[in-house]
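[1] Output the structure for:
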Amino acid sequence: MTEGTATRPILGPPPVRHWPALDIAGTEFDPVLAELMREGPVSRVQLPHGEGWAWLVTRYEDVRMVTSDPRFTRAPVVDREVTRLVAHFKPERGSLAFADRPDHHRLRSAMAPAFTPSGVERQRSRARDTLREMVDELLADGPPADLVERVLEPFPIAAVCEVMGVPAADRDRMRAWTRQIASPSNEAGSARAKEGMYGWFAEAIRARRGSTEDDVISLLGAAVGRGDISEEEAVGLAGALQTGGEAVTAGTGQMLFTLLTRPPLLERLRTEPAVRPRAVEELLRWIPHRSAVGLARIAQEDVEIHGVRIAAGDAVHVSYLAANRDPAVFPDPERIDFDRTPDPHVAFGHGPHHCIGGLLARMQTELLVDALVDRLPGLRLAVPPREVPWRRGTLVRGPEALPVTW
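    Next comes the predicted model:
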């Protein structure tokens, strides 16, 4: 937690640690991050791209403080070459990810009604029906099968399309664009896909400026019509939300791999359905859902954390992965404990920039776990765990394919 200078002397800055881009297979925790956590609550890191170094905060309470304290802001990152994991980084001025108060609230409010608990619950029945059809086809074709290709990728995209208000006729195209945008190996193809998707959203939003419907495109169109947000802002919001289903694909892929390589956990979900909601939360806490760290913040004034002075203008990263393994909050954090309670993980972030689609992602994950555990008896990997292919060079970690049989 932040401490007063009167009670603790200011310490010298820790050394700058280089943090390389690691392609980690499976659910192994990043070894560099593990070392940084052991060395202390505040570190300095240099990632493979960008300039200079940045502070890294890893303890749970400190992560929550930095992500909710207005002294740390996102907007200045747009004009900085902050040290980062990826080479091609083009922050868009005015986007939700880089907006600070009050713009952040204005942008988020335009689509918030679709992501309230009641708004998400309205989607559950349709999402369950969509998933049932996919599993019906999977069962009809029989084993073996790639769960990523057959279910874990198409289902989140379909569920997001439903919330967004993308017509059924355009969903195959939206899925293709999403896959291309997420591809790290084809920058030109990713750029073309983004141009196609954003162009589609621009036309759809214009067509719904007077809408009173509750899908996201209609909400954004109405907000543009009222003058609450610009069309450019609306298109940026829609594109970011549409591609968010990719994180559910990767995350549920990690969860299923974890369960399939730990049969007692999977068997408990089969025999004790009541434990599944807690199990989903615990798996969300435990899985290493991303590589390294995400978007930085910039300190607007000098701030002291654990006796280390972070100066105004310094870049600061937080690690949600590290916060979710903080033993002060999660005893025996390396263990997957379906009886852990409370389980206040920060897998969907914290503060104003917490994931707006978190409730939707939870709902999709719960439906996937129920369907696959209940309808695929004897579900198991079709290859040895070491032969499961994993995404390479991506920000979001997960299996590229998940070959299974039943």
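[2] From now on I want contacts and neighbour counts done on CA atoms only, so please keep to that.
    Noted.
[3] quick one, what contacts the closest residue to residue 67 other than its chain neighbours?
    Of all residues not flanking residue 67 in the chain, residue 351 sits nearest, at 5.4 Å (C-alpha to C-alpha, 6 or more residues apart in numbering). With contacts defined as C-alpha atoms under 8 Å, 6 or more residues apart in numbering, residue 351 is in contact with 64, 67, 68.
[4] let's see this one next to it:
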Amino acid sequence: MADVPLYMAREGFGPAPEVTEIREEGKLAKVPVTFGSGEAWMVSRHADVREVLSDYSRFSNDFLGTEAGEDAAAHLSPEDWERMRKGQLLAFDPPEHAYLRRILTPEFTMRRMRRLEPRISEIVDEHLDNLERVGPGADLVAEFALPVPSLVICELLGVPYADRAEFQDRTSRQTDTSLPAQERAKLAGEGRAYMEGLVARAQTNPGEDMLGMLVREHGDELDADALTNIAGLLLTAGHETTANMLGIGTLALLQHPDQLEWLRANPDQIGPAVEELLRFLSVAHSGIPRVTKQDVRLGDQTIPAGSQVQFGLAAANRDPRFVDDPDRLDLTRKPTAHVAFGHGPHHCLGAPLARMEMTAAFPALLKRFPTLALGVPFEDVEFRPHHVVYGLAALPVTW
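    This is a model prediction of the structure:
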């Protein structure tokens, strides 16, 4: 099995001890790059992570436009390379990024998300019914954590829910860093072809979903390639992160029974509790790497111009200079400025949707199953260390 990159290294719910040690020594560690060849610098202190994420004048998000990015896509023709870059929200700096974000932001405002709240509650209840029908020993990941956000993002984007098994499997394998790069590239191509078909249908007959809205309101600005890339990103990000938070978040509560009982008794405090779970678990290991536009001094080290920078978000969210007693899950903790959704101009666009899904799902789960318990010994729970988004392969539960 392939080694886990250092910035993804975990032990249970937290970062691996060697990552914590690097953070406490104030070092910028060298790690193999995720894409292309060579090494990247890993930033793991909370203050340093926020500085890098907020400063696009020195740390560029335009990885695809760098020599390293081009090396990673050396198998593509110049025409395919240009098509792959169009509309890539995570691959541009302002002002190009600001333009794309401005188009999408109205669909992810809290006001717009509140309109979805009743439907999200229905979806949660439907899948709790499914979980109950399967009975004790059911896999909470397969029956609840994965299908809830998948159905929500499908309805939001206009993706046929009947296709969910196909795109869930493809996304899971595509984000598994233990698989050969060639296989993941093939999966990415299949995913792109699937989205191209959906975009073509939306351009012919735009519906009331987000893809239809983009075609109707921005069809003159966004061509099929840009729409394909935008929709592909939203589909992947829209179910992977929340699904993993629901699964591993439930496990964290089960392993901290005092916190679980507090939340069960105080469901109105689910908002701050979700923020603490996000900080404590940090399922997004790093996010998109940045590239230095110039020599940059960070702490007492210099990162040369043209270098890739990766983030140890799990370590940053447990930095004792940022939060007291960081390795303790405390749902009564005042919400912190965690970086689980990133920071700065690229702060996760879908954060309001993810929060709404979690604030609906966790209390409903605990209310439906007052005696919810882990169905296997904790040491038998299978984590997914090689995936770009950290989580669980399965979570058998009983009640």
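[5] now the strands for the stretch 301-406 of structure 1?
    303-305, 308-310, 315-318, 380-381, 403-405 (DSSP state E, counting those that start in this stretch).
[6] One more: structure 2?
    Using DSSP state E, the strands of structure 2 run over residues 10-11, 14-15, 29-32, 39-43, 59-60, 290-292, 296-298, 301-303, 308-311, 373-374, 397-398.
[7] For residue 153 of structure 2, find the nearest of those.
    strand 397-398 (25.4 Å; C-alpha to C-alpha).
[8] chain center to the closest one: distance?
    Relative to the centre of its chain, strand 397-398 of structure 2 is centred 26 Å away, using C-alpha atoms, centre = their mean, to the nearest Å.
[9] thought residue 401 of structure 1 was touching residue 383?
    No - at 11.0 Å, residue 401 of structure 1 does not count as touching residue 383 under the criterion of C-alpha atoms under 8 Å.
[10] neighbour count winner among those two?
    The neighbour comparison of residue 401 of structure 1 against residue 383 (other C-alpha atoms under 10 Å) goes to residue 401, with 20 against 12.
[11] give the contact list for the alignment partner in structure 2 of that one.
    With TM-score structural alignment as the criterion, the equivalent of residue 401 of structure 1 in structure 2 is residue 394. For residue 394 of structure 2, the contacting residues are 139, 140, 141, 142, 381, 382, by C-alpha under 8 Å, 6+ apart.
[12] Let's see that with 10 Å instead.
    Shown in contact with residue 394 of structure 2 (C-alpha atoms under 10 Å, 6 or more residues apart in numbering): 138-143, 145, 247-248, 381-384.
[13] would you list the residues you listed in TSV and tack on distance to residue 61 of structure 2 and neighbour count?
    As requested, the contacts of residue 394 of structure 2 are exported to TSV (distance: C-alpha to C-alpha, whole Å; neighbours: other C-alpha atoms under 10 Å):
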residue	distance to residue 61 of structure 2	neighbour count
138	41	21
139	38	20
140	36	23
141	32	23
142	34	17
143	36	19
145	31	29
247	30	22
248	29	25
381	36	17
382	33	12
383	29	19
384	27	16
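[14] Closest one of the residues you listed to residue 327 of structure 2?
    Closest to residue 327 of structure 2, out of all of these and judged by C-alpha to C-alpha, is residue 248, at 15.9 Å.
[15] Would you check the distance separating stretch 341-354 of structure 1 from the middle of the chain?
    11 Å.
[16] Same check on stretch 194-208 of structure 2?
    25 Å.
[17] now do stretch 276-296 of structure 2
    11 Å.
[18] got it, and stretch 244-262 of structure 1?
    For stretch 244-262 of structure 1, the distance to the chain centre is 12 Å (C-alpha atoms, centre = their mean).
[19] Name the residues of that stretch that come out as buried.
    Within stretch 244-262 of structure 1, the residues scored as buried using 16 or more other C-alpha atoms under 10 Å are 244-260.
[20] same thing with stretch 270-282 of structure 1?
    270, 276, 277, 278, 279, 280, 281, 282.
[21] Can you tell me which residue is spatially central in structure 1?
    The C-alpha lying nearest the average C-alpha coordinate of structure 1 belongs to residue 247 (C-alpha atoms, centre = their mean; 5.1 Å).
[22] counterpart of that one in structure 2?
    Using TM-score structural alignment, residue 247 of structure 1 sits opposite residue 241 in structure 2.
[23] How about that match, nearest residue that isn't a chain neighbour?
    Nearest to residue 241 of structure 2 is residue 389, by C-alpha to C-alpha, 6+ apart, at 6.4 Å.
[24] how near is that neighbour to residue 92 of structure 2?
    22 Å (C-alpha to C-alpha, to the nearest Å).
[25] higher neighbour count, these two?
    Counting neighbours by other C-alpha under 10 Å for residue 389 of structure 2 and for residue 92 shows that residue 389 has the greater number, 25 against 22.
[26] is it true that the residue nearest to the centre of structure 1 touches residue 399?
    No - with contacts counted by C-alpha atoms under 10 Å, residue 247 of structure 1 stays clear of residue 399, the gap being 11.6 Å.
[27] Between these two, which contacts overlap?
    With C-alpha under 10 Å, 6+ apart as the test, residue 247 of structure 1 and residue 399 both reach residue 253.
[28] residues in contact with the counterpart of residue 326 of structure 2 in structure 1?
    Alignment note (TM-score structural alignment): residue 326 of structure 2 maps to residue 333 of structure 1. Listed by C-alpha under 10 Å, 6+ apart, the contact partners of residue 333 of structure 1 are 285, 286, 324, 325, 326, 327.
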